[in-house]
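Asks: Just to be clear, the model below is a prediction. Sequence and coordinates:
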Amino acid sequence: MSLGHLLKVPKVGVQHTLFSCSLEASLDLFQDAPSPLVPSMPTPHPSMGIQSCPSLTFLPSPRSHPLAPQCDISSQLPLPTRPHQPHDTIYHSGSPSRRALCWPALSLWPATCHQTRRVPPSEARRLTQACCPQTSVRYNIPAAFSSLPAIKSLGLRGVSCISLTHLDGSPASHQVLQSVAYHLGPHLQSLCLAGGSPTEASFVALLLSCPALRSLDVSGCNSLLASGLLLAQPETAQRVRQALSGLCELNLAGLRDLTDCSFNRLSSCAPSLQRLSLAYCHLTFELLPAQGSTGPQASSPSQLSFRNLLRFVKERAGRLHALDLSGTGLSPEALQALGQVAGLQLQELRLHSCRDLSTEAVVALCRQQPGLTSLDLSGCSELSDGALLAVSRSLRHLQHLSLRKLQRLTDAGCTGLGGLWELRSLDMAECCLVSGRELARALGSVRGAPPPLASLSLAYCSSLQVLQLPQLRRLSLSLLPALTDKGLVAMARGCPSLERLALSHCSHLSDEGWAQAAGFWPRLQHLNLSSCSQLTEQTLDTIGQACKQIQMLDVAMCPGISMAAVRRFQAQLPQVTCVQSRFVGGADLTLTL
């Protein structure tokens, strides 16, 4: 069967997602969309969902629409002009009766080639499979009758990672779940039902059809727990346990009706669980059992207790590696009890918005769990410099650290960051007392090879010093009014590998600064300059000439840039997939406030 036949898809309604091939970001196909939409920025830390990887996204061409009936794939493949990069895009182009797959960047040919060649269909299929491995692509499928033929096609292609949207108790959703179970179930490895409302019966039937499932996301699926009887029948639970024997990752975030009983039933069906998210579930923190107490504790049928969770962690300590308790109101005593569980060796821990945590509790955690590689303490507003110093001192293998909105953090806490030799991403946005002076000094103090830091966010910090991070690829300095043209040029020289840069609301930046800085950033792909009030169309011309790989640009609310300049910029750089230009040219915002 030809690849063209496999990619035939039915028409769907306006703003219904059909295919979204991305792990770092997803992209929707809209009927009647005038131009391709934009992938969202990847998170710098690993999520509790599927791991990040380079992505390929199907997009509509301005000349045609990929959802047209009888869509066929031709073998015309233009050669790329640069090596393959993450978020490269596959475009549908050509006449309505004949389409072409076009890779704007693919490292199968030399970067100096600019011509186009025709290849036989067999080679086109081979190249497509090589660039779109089905194990690393997620497909978003709406629960609609129009999706049924596409699900069958995806089953023939061996797709193993899907996300179902708009699920409810309707006949359409029921048939979609049945079709997924029949066509995709035997080889499905990752299933996301986040925010849907499937019925208990259809959910159980789907699980029984997925013996290879390794990742399950039912966050926000409150309909599953409304009756309190999910998996209450022992024979049903046993069958689901056999089907989910290989499940490694379970996301139960935002389930408001989750209780001890329902959690125990769900977790008992996943004996191989390694990653668990209970973010924003309502945890109760009654008095913990006495030290050394081994007596049985009754599970609550009406609430989710930390005592029950702690018992689960103790039972799975040798296997559990990642835990997300963001927004649960975790107390310092509970964190200490969790960290000292015998045999527990966490690698990833997310405690976003646990506002009651104390610096002393974090210090104890770092001592108890030295193997952490990813830690999120964003929004834990009681933490001070001592917490960051303990992290720098004890977590020597840390790769991802998020400290966003820690408003008690100062430069003194940043002095030890140079000791984190393996740190790859750091988020200190909205730490308003951090000037960046000690941070720049600490990150530049590593002798020998430069630090491997690839992502840094210092948005809304008080000021910024010169950064010397040659491997940095993502940088956010938004809401830094003190950033001047001189600082911009110094930053460009110190960070020449940037691919994503956010400088929104930096009101002192001008055309002159960009004229000097842009030449240092030939790899720049994503740029946010919204609300930079001094910039004019001259900056657009500079970016267009120096940053040939630019794909997305945000110049919203820049009064010195006109719509005519935006259209001219897009015409000169056809690889640009999106330019955000809301209220450019000094538009009156009175009616929008």
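Replies: Here it is on my side, so go on. Residues are numbered from 1 along each chain as shown.
Asks: Please make it C-alpha for all contacts and neighbour counts, starting now.
Replies: Noted.
Asks: For residue 181, the count of nearby residues, please.
Replies: 23 (other CA atoms under 10 Å).
Asks: show me the contacts for it.
Replies: Contact analysis of residue 181 by CA atoms under 8 Å, 6 or more residues apart in numbering lists 205-206, 209-210.
Asks: okay, pairing it with this:
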Amino acid sequence: MASLELPYEVLVHLFKYLSHSDRKSASETCRAWYLAANDYCFLKKKVLVFFKTDLHGDYLPLQIIEDSIVPYENFVFREIDISSKINRFWNKIGDNIKVLTIQKCDIHERGINYILQRCTNLEMLNIQNCKELFMSGCLLEHSESWLVNSFRNLKSLNLSENKYITDALFYRFVKAAPELEHLCLSLCPLQFHGGFIKKFYPKTDYIFQNPSECVFTFYFVMQYIASRVRKIRRLEFSNTLIDGAALKSLAEIEDLKLDSLQLSTCDQLTNAGIIALTTHQQSLRELNIALCTRVTDQSLKYICDNLINLECLNIQRCRAVSNLGVSELHKLKKLKKLNIAQCELITKDGIEQGLCKEENLILEELDLNSLNLHQNCVIMISEKLPNLTYLNLSFCFNAVTDTSVQVIFKNQVHLKTLKITYCDKVSDAGLTGMGKVEAVGNAEGPVMSSYNEMIAPNRIHLGSRAEEEIIRDARRKRDVMRMCENLTMDSYTGYSLGQLKSLRKLNISGCNRITDVSLTYAFSFKELKSLDLSRCQQITVDGIQHLVKNCPSIEYLDLTDCYNLKDDAVIEIVKGFKRLQHLYLRGCNQLTNKTLEAIREHCKVLKVLDIQGCLNISVELACAIGSLPTLHTVLMSKPGTCYITDGVKNRSPVPPTIPSLLRKLQL
């Protein structure tokens, strides 16, 4: 029977319902599907990343792009050497590029000049942490004749982390971009003291005629913003020394109407600046003041009273914020994303009066990481905020229990991301729903019934408390396994993790009561992309076999310190997860060279591999596996050396006793 060929438009419409990974896999089926999966509606969101890649050898990575029939628009070059040897690439592809990002690259003035002359349709330009590029002060000198043509459509400019930038260098970029809407200067050496104005700009009427080549002043940036006040909508000054007076001056610029302002980790920021901001910039839809230690309840009250159009608010680790300020959050009727993580003074009372005063169908993302909450608070949140797609309850030791997760599985059916890191009160009973759920009196939520987890009352246990806990865990695992095996409609009265059919990312790191039982009976997600099972030390190959079978789309898998895993478990993983890109096996000290042989044979798209602390794996073979075409990062260590996490050295993995100690401190 001849195969049915669907029209191009129908294929494109169908592919809109697929995730990026699914579209990529579908595009490899045939040429018609390849073209449909690379339609412009998808192409403008696709990013080509060149990370630690040698572009000067045989030119193969760039030649593939040059010869492709698909006109790619978004390019990221990170930690590579960009020289004149690849000029042919810019000559051929430059006109197609609309978004260009250059991060931590070895590139000089002549090279960036050549690139920008060829990229004549840029809409976004990011040049981050390229200190050699700005060091001489000659960047874009004598570029007026051609830069205007290249920047005529530029709407977003990111110059963050460039410590040698000056007023003159900054102005060479922005003066040629009449349509600029977004400006990011985070981690730049902005100077805010008034003495710089007197020294370098004694005649402020002619500030743009002679910008300083010595310093980068906030005064100059503010004058530029005032000159383009009709266009500028989004600003980022995170990790700078901006204070209340500077923010007040910025907010009071006449006719300025900001949509977004990022001020994360600005230690000098005060309530006075926030109050002025909320008074004059009431059009704000996004505000980030995370880690601003001087922000208090007063600021939050003004935010809730004046910024009625706010959709995203981040006050993470604003430790002076308490229930008094959080109770005002119910006034933000359009709020979709909220981060109040690590605000230690916030408790159930503030959340009840603010977020949960009435049912909220608007809020989609909520981060409560490290708050001192009770399980009743989580139950209340799950009942009042039914449309959450992102929920972070990591380190909420007392709040996340078998009871509260059952209510989450019942009500938060739209969740795409769930994080309960180190919430080690959660067990198989909670994830599988095998604990009986009962309504007790006027209680705020269901209660998990006991299931033979206590030691028989007529027996006297002579072992230590740790041994007693091990016995309880073993009995708990046995009882839940029996209930799962004898599952009937009458016995299944709880809610399984499997209720969350939309789940894309799950983090249960440090939940050491999770065993193979949960992996066998609760994990069935066709679209789960990211899974963190690190320090879930009871997991073995039996659970991994079911995980591979029921969650085929996993791309990111963290099994750090799961020391019961052996080579056979990793072999199951690399054979079953065809899309696996990040695999972390740190501390799995039973693994041998068989693991690397299986990875080399079966992993076709793996990018990152962490085998630090795997003492039975030879260094020579680990180095050899780096020859895999897609693999760009292999983390390994010899006995006694440091671990590396996100570029930071750690002498040892997190001890398993730390979570319990932290929980005791919370109590």
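Replies: Arrived safely, thanks for sending. Computed from a prediction, not measured in an experiment: that's the story for all the values here.
Asks: Okay, and the counterpart of residue 111 of the second structure in the first structure sits in which element?
Replies: Structural alignment (TM-score structural alignment) places residue 111 of the second structure against residue 202 in the first structure. Assigned by DSSP states H and E, residue 202 of the first structure belongs to helix 200-208.
Asks: Give me the mean distance between that helix and the second structure.
Replies: Here helix 200-208 of the first structure, set against the second structure after superposition, deviates by a mean of 1.1 Å using mean CA distance after the TM-score superposition for the first structure.
Asks: moving C-terminal of that helix, what's the next helix or strand?
Replies: Immediately after helix 200-208 of the first structure, counting by DSSP H and E, sits strand 215-217.
Asks: That following strand vs the second structure, average offset?
Replies: Counting by mean CA distance after the TM-score superposition for the first structure, strand 215-217 of the first structure comes out at 0.4 Å.
Asks: just the helices in the stretch 51-200 of the second structure please.
Replies: For the stretch 51-200 of the second structure, the helices defined by DSSP state H, counting those that start in this stretch cover 60-67, 87-93, 109-118, 131-135, 144-150, 167-174, 194-200.
Asks: who wins for proximity to residue 524 of the second structure among those?
Replies: Nearest to residue 524 of the second structure, of all the helices of the stretch 51-200 of the second structure, is helix 60-67, at 37.0 Å by CA to CA.
Asks: packing partners for the closest one?
Replies: Secondary-structure packing of helix 60-67 of the second structure (3 or more CA pairs under 8 Å, 6 or more residues apart in numbering; DSSP states H and E): helix 87-93.
Asks: From the chain's centroid, how far away is the helix holding residue 202 of the first structure?
Replies: In terms of CA atoms, centre = their mean, to the nearest Å, the centre of helix 200-208 of the first structure is set 27 Å apart from its chain centre.
Asks: gap between the residue lying closest to residue 595 of the second structure once chain neighbours are set aside and residue 624 of the second structure?
Replies: Closest residue to residue 595 of the second structure apart from its sequence neighbours, by CA to CA, 6 or more residues apart in numbering: residue 567 at 5.4 Å. Distance, residue 567 of the second structure to residue 624 of the second structure, by CA to CA, to the nearest Å: 19 Å.
Asks: Looking at the two now, which is surrounded by more residues?
Replies: The neighbour count for residue 567 of the second structure versus residue 624, taken as other CA under 10 Å, is higher for residue 567 (18 against 11).
Asks: what lines up against that one once you look at the first structure?
Replies: By TM-score structural alignment, residue 567 of the second structure lines up with nothing at all.
Asks: I'd guessed residue 362 of the first structure sits against residue 384; true?
Replies: No: Residue 362 of the first structure lies out of contact with residue 384 (CA atoms under 8 Å); the separation is 10.1 Å.
Asks: between these two, who's got more neighbours?
Replies: Counted by other CA under 10 Å, residue 362 of the first structure and residue 384 do not tie: residue 362 has more neighbours, with 22 against 19.
Asks: one step back: quick one: closest of the helices of the stretch 51-200 of the second structure to residue 222 of the second structure.
Replies: Closest among those, using CA to CA: helix 167-174, at 11.2 Å.
Asks: Which residue numbers in the first structure does the closest one align to?
Replies: Mapping helix 167-174 of the second structure onto the first structure (TM-score structural alignment) gives residues 260-267.
Asks: Tell me which residues are up against that stretch.
Replies: Counting by CA under 8 Å, 6+ apart, 225, 228-232, 237, 273, 299-305, 308 sit against stretch 260-267 of the first structure.
Asks: how far apart are that stretch and its match in the second structure?
Replies: Averaged out, stretch 260-267 of the first structure is 1.2 Å away (mean CA distance after the TM-score superposition for the first structure).
Asks: From the chain's centroid, how far away is that stretch?
Replies: Chain-centre distance of stretch 260-267 of the first structure: 28 Å, with CA atoms, centre = their mean.
Asks: Name the residues of it that come out as buried.
Replies: By 16 or more other CA atoms under 10 Å, the buried positions in stretch 260-267 of the first structure come out as 260-263, 265-266.
Asks: From residue 147 of the second structure, how far out is residue 221 of the second structure?
Replies: 20 Å.
Asks: Between the two, which has more neighbouring residues?
Replies: More crowded of residue 221 of the second structure and residue 147, by other CA under 10 Å: residue 147, with 21 against 17.
Asks: wait, what's in contact with the counterpart of the more buried one in the first structure?
Replies: Applying TM-score structural alignment, one finds that residue 147 of the second structure aligns to residue 240 in the first structure. Neighbouring residues of residue 240 of the first structure by CA under 8 Å, 6+ apart: 204, 207-208, 269.
Asks: conserved subset of these in the second structure?
Replies: Contacts from the contacts of residue 240 of the first structure that recur in the second structure, judged by both residues aligned by TM-score structural alignment, their matches' CA atoms under 8 Å, are 207-208, 269.
Asks: Now, of these, which are buried?
Replies: Looks like these have 207-208, 269 buried, using 16+ other CA under 10 Å.
Asks: Quick check: of those, which lies closest to residue 585 of the first structure?
Replies: Within these, the smallest distance to residue 585 of the first structure is 53.6 Å, found for residue 207 (CA to CA).
Asks: Now do the contacts for that closest one.
Replies: Counted by CA under 8 Å, 6+ apart, residue 207 of the first structure has contacts 240, 243-244.
Asks: Can you show me which of the residues you listed carry over to the second structure?
Replies: Contacts conserved in the second structure for the contacts of residue 207 of the first structure, using both residues aligned by TM-score structural alignment, their matches' CA under 8 Å: 240, 243.
Asks: now the helices for the stretch 251-400 of the first structure?
Replies: 260-268, 306-315, 332-339, 359-368, 385-394.
Asks: Residue 549 of the first structure and residue 525 touch, don't they?
Replies: Yes: here residue 549 of the first structure lies in contact with residue 525, judged by CA under 8 Å, at a distance of 5.5 Å.
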